[in-house]
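Asker: Predicted coordinates and the sequence they were generated for:
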Amino acid sequence: MAPEQITPVELPDPRYEYGADDFVFVELAEAMSFTANFKAMAITQQVAQQEIDGVVENCPGNASYMLRIDPEIIHPDDLIARLQTIESEIDLEEYEWETRVIDVPVLFEDPWTHETLMEFRDRHQDPDGTDLEYSAQLNGFDSVAAFLEAFVGAPHMVTMVGFVPGLPWCFQMVPRSEQLEVPKYVEPRTDTPSRAVGFGGAFSVIYPVQGAGGYQLYGRTPVEVLDVDQELPDFAESIVFPNPGDILNYRAIDRAEYDAIREEVEAGTYEYTYDRVEFSPDEFFADPHAYNDQLVEGIR
């Protein structure tokens, strides 16, 4: 049987916009797709590598990107001309980037997110069930276990970081026919535990801090994605660990492993398990399942 492929999307011409005096916003497509997101990451990677004078911040998004500039150093029109050149020179069939495949242990159906989601049932589409039961039924699975098997069965790529500092938005690396989808709560919660693993639309997230939220809650990870004080070894260079283009491999754990990892985190000694790889969009499009197995092999 031939491997299932993902067909790259034909993107429209980019739309370039000013954002006040010191931002340039570029929309690559109206809809999120692997093609649009890979193109956004490729362009922003090239901007970073070229160290364009006057570019202060560089933020890729799901199907767009934004650059903050110093207008006294570079005019937006001059930057847009550079961006148009970069965009025209990128061929995703040949482009690759170095990234990390990161092990993310998760205690699914944990007591903390369970207590929270039960507290807010009046804001949910299914007041009589749990978020996982609702998600499993909505996606045609006959059990929560089967749904979770699909959720962890393929890695999730970090497509952007934002909304709140350190929150990774992750898109599961599967063909469209296999994508899981769920709506957000009818009305957002006023509380979500830190490190909660949630899902909304087709995106998984890890909530970096306690606060409001509207995504379906599935579990909690013992590891941090945000370390403002940079006390953990993996945060020496940045207060945020996951970066756009990183690949998260969610892994189900039990309470004993959760507690053991959490003890290391609180002692300041925990280090992520990850593998550095060269990611090829072309190889991923050609056979996503086989390529995913190849990607995660180094952390299993």
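Answerer: Perfect, thanks for sending it.

Asker: contacts, neighbours, all on C-alpha from now
Answerer: Will do.

Asker: At which residues are the helices of the stretch 201-300 of the chain located?
Answerer: 255-267, 281-286, 288-296 (DSSP state H, counting those that start in this stretch).

Asker: what would those look like in JSON lines with distance to residue 154 and mean neighbour count?
Answerer: Below are those laid out as JSON lines (distance: least, C-alpha to C-alpha, whole Å; neighbours: other C-alpha atoms under 10 Å):
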{"stretch": "helix 255-267", "distance to residue 154": "21", "mean neighbour count": "14"}
{"stretch": "helix 281-286", "distance to residue 154": "12", "mean neighbour count": "18"}
{"stretch": "helix 288-296", "distance to residue 154": "7", "mean neighbour count": "18"}
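
Asker: Between these, which one is closest to residue 50.
Answerer: Comparing the helices of the stretch 201-300 of the chain by their distance to residue 50 (C-alpha to C-alpha), the top pick is helix 281-286, with 21.5 Å.

Asker: So which elements touch that closest one?
Answerer: With contacts defined as 3 or more C-alpha pairs under 8 Å, 6 or more residues apart in numbering; DSSP states H and E, the packing partners of helix 281-286 are helix 288-296.

Asker: tell me how far the helix it packs on is from the chain's mean position?
Answerer: Helix 288-296 has its C-alpha centroid displaced from the chain centroid by 17 Å (C-alpha atoms, centre = their mean, to the nearest Å).

Asker: swap in stretch 44-57?
Answerer: Worked out by C-alpha atoms, centre = their mean, stretch 44-57 lies 22 Å from the chain centre.

Asker: So for it, what gets flagged as buried?
Answerer: 44, 45, 47, 54, 55 (16 or more other C-alpha atoms under 10 Å).

Asker: And residue 45, which helix or strand is it part of?
Answerer: helix 34-50 (DSSP states H and E).

Asker: before we move on, the earlier item: identify whichever of the helices of the stretch 201-300 of the chain lies nearest to residue 220.
Answerer: Judging those by C-alpha to C-alpha, what sits closest to residue 220 is helix 255-267, at 9.0 Å.

Asker: this is the other structure I want to compare:
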Amino acid sequence: MEKIRVLTAGDSALLIQFEQRIGEDVNRRISATVKLLKMQQIEGIVDMIPAYASLLVQYNPLVIRYEEIYKRVSAIVKMDTKVESMEKKVWEIPVLYGGELGPDFFHVAEHAGISGEELIRLHSEKDYLVYMLGFLPGFTYLGGLEEKLHTPRLENPRVKIPAGSVGIGGSQTGVYPVDSPGGWQLIGRTPVKMYDPEKQDPILVQAGEYIHFYPITDAEYARISEAVASGNYSVQWHKEG
């Protein structure tokens, strides 16, 4: 039987600890708990921050007392969340692989012992679960990278990696949402903004959702970039399950 603990985390937060391992089933349980808490509309909860195997619930102690929030959260985590029936939201993220925008593309292919075409196929055939957000605004920790594509990080990290760069670091893949230093192997770039501070919801993808990368041409990259810059591009997504 799954054991879930509700712990005190300072004077204005509770930490819900789920089974301590990384797995899609654990993530679905966390996402279902977030959904239940939102449905309850508990006055005083100010934020919920999911991680690999936990959920931090922040609250305002001037609005709701510790005893009350602890009681209500503890009751919710005991509910039947029916995680098997949850829908899967998949974001379609276009990527221009290789070339100047993917300077480590052929190194990753060589490390895996495959062709560039096979690298693109393997990287773009899966839906990647967003386990959590962190490190940078909108930086997604993705699970599900094909083992053959696992590639060590750079020995000497780059001082600046452009926003939108798609990289591989060890057993993970992801997108740099803003310009930043980094040591991942860069295999391409997306013209989509994963983080846009000008929008009401600045972070595009949320924990518990999925990302599917698909390859595009230079011409498509230029067209989408222009549409993004003019505010006339909407990232496509669909639901499964």
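Answerer: Arrived safely. Computed from a predicted structure; not experimentally measured.

Asker: and the two most separated of the buried residues of stretch 44-57 of the first structure?
Answerer: Between any two of those, the greatest separation by C-alpha to C-alpha is 15.9 Å, found for 45 and 54.

Asker: how about the helix holding residue 45 of the first structure, which residues of the second structure does it hit?
Answerer: Taking TM-score structural alignment as the measure, the second structure aligns residues 24-40 with helix 34-50 of the first structure.

Asker: Show me what that stretch is in contact with.
Answerer: Stretch 24-40 of the second structure has contacts (C-alpha atoms under 8 Å, 6 or more residues apart in numbering) with 18-19, 48, 50, 52-55, 73, 76-77, 81-83, 86, 129, 131, 207-208.

Asker: The following helix or strand past the helix holding residue 45 of the first structure: average distance to aligned residues in the second structure?
Answerer: On the C-terminal side of helix 34-50 of the first structure, the closest following helix or strand by DSSP H and E is strand 55-60. Compared with the second structure after fitting, strand 55-60 of the first structure deviates on average by 0.9 Å (mean C-alpha distance after the TM-score superposition for the first structure).

Asker: Measure how buried the counterpart of residue 146 of the first structure in the second structure is and give me the count.
Answerer: For residue 146 of the first structure, the aligned position in the second structure is occupied by residue 118, per TM-score structural alignment. One way to gauge burial is a neighbour count; for residue 118 of the second structure, by other C-alpha atoms under 10 Å, it gives 13.

Asker: Just give me the mean distance for the host helix or strand of residue 118 of the second structure relative to the first structure.
Answerer: If you go by DSSP H and E, residue 118 of the second structure is part of helix 116-124. Between helix 116-124 of the second structure and its aligned partner residues in the first structure, the average distance after superposition works out to 2.0 Å, using mean C-alpha distance after the TM-score superposition for the first structure.

Asker: Where in the first structure does the helix or strand that comes right after that helix fall?
Answerer: Secondary structure here is assigned by DSSP H and E; on that basis, the next helix or strand after helix 116-124 of the second structure toward the C-terminus is strand 127-133. Following TM-score structural alignment, the partner segment of strand 127-133 of the second structure in the first structure covers residues 155-161.

Asker: Run through who's touching that stretch.
Answerer: In contact with stretch 155-161 of the first structure (C-alpha under 8 Å, 6+ apart) are residues 37, 59-62, 167-173, 204, 242-250, 292, 296.

Asker: can you rerun that using 7 Å?
Answerer: Residues outside stretch 155-161 of the first structure that contact it (C-alpha atoms under 7 Å, 6 or more residues apart in numbering) are 37, 60-62, 167-173, 243-250, 292.

Asker: same thing with stretch 13-28 of the first structure?
Answerer: Applying C-alpha under 7 Å, 6+ apart, the external contacts of stretch 13-28 of the first structure come out as 11-12, 36, 63-71, 76.

Asker: Among these, name the buried ones.
Answerer: Judged by neighbour count, with 16+ other C-alpha under 10 Å as the criterion, the buried members of the contacts of stretch 13-28 of the first structure are 36, 63, 64, 65, 66, 67, 68, 69, 70, 76.

Asker: residue ranges for the strands of the first structure, please.
Answerer: Ranges of strands within the first structure are 15-19, 23-27, 55-60, 64-69, 97-108, 156-161, 168-172, 196-200, 203-206, 216-220, 247-252, 274-279, based on DSSP state E.

Asker: now the angle between strand 64-69 and the first one, please.
Answerer: What that stands for is strand 15-19 of the first structure. Counting by axes from the mean of the first three to the mean of the last three C-alpha atoms, to 10 degrees, strand 15-19 of the first structure points 40 degrees away from the direction of strand 64-69.

Asker: tilt between strand 15-19 of the first structure and strand 23-27?
Answerer: Compare the direction of strand 15-19 of the first structure with that of strand 23-27 by the same axes, to 10 degrees and you get 150 degrees.

Asker: what's the answer for the fourth one, then?
Answerer: Taking the same axes, to 10 degrees, one finds strand 64-69 of the first structure and strand 23-27 inclined to each other by 170 degrees.

Asker: Could you dump the strands of the first structure into CSV with distance to residue 268 of the first structure added?
Answerer: Listed next are these as CSV, based on distance: least, C-alpha to C-alpha, whole Å:
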stretch, distance to residue 268 of the first structure
strand 15-19, 40
strand 23-27, 37
strand 55-60, 29
strand 64-69, 34
strand 97-108, 17
strand 156-161, 24
strand 168-172, 22
strand 196-200, 20
strand 203-206, 20
strand 216-220, 19
strand 247-252, 22
strand 274-279, 18
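
Asker: Which one of those strands lies nearest to residue 119 of the first structure?
Answerer: For residue 119 of the first structure, the closest of the strands of the first structure is strand 216-220, at 12.2 Å, according to C-alpha to C-alpha.

Asker: mean per-residue distance, that closest one to the second structure?
Answerer: Superposed on the second structure, strand 216-220 of the first structure shows a mean distance to its aligned partners of 1.4 Å (mean C-alpha distance after the TM-score superposition for the first structure).

Asker: now that strand: which residue numbers in the second structure?
Answerer: Under TM-score structural alignment, the alignment places strand 216-220 of the first structure onto residues 185-189 of the second structure.

Asker: For the matching stretch, report the contacting residues that lie outside it.
Answerer: Residues lying outside stretch 185-189 of the second structure but in contact with it, judged by C-alpha under 7 Å, 6+ apart, are 95-98, 101-105, 153-154, 164-169.

Asker: rewinding a little: after superposition, how close is the match of helix 34-50 of the first structure to the first structure?
Answerer: Mean deviation of stretch 24-40 of the second structure relative to the first structure after superposition (mean C-alpha distance after the TM-score superposition for the first structure): 1.2 Å.

Asker: ok, how many other residues are close to residue 19 of the first structure?
Answerer: A total of 13 residues lie near residue 19 of the first structure under the criterion other C-alpha under 10 Å.
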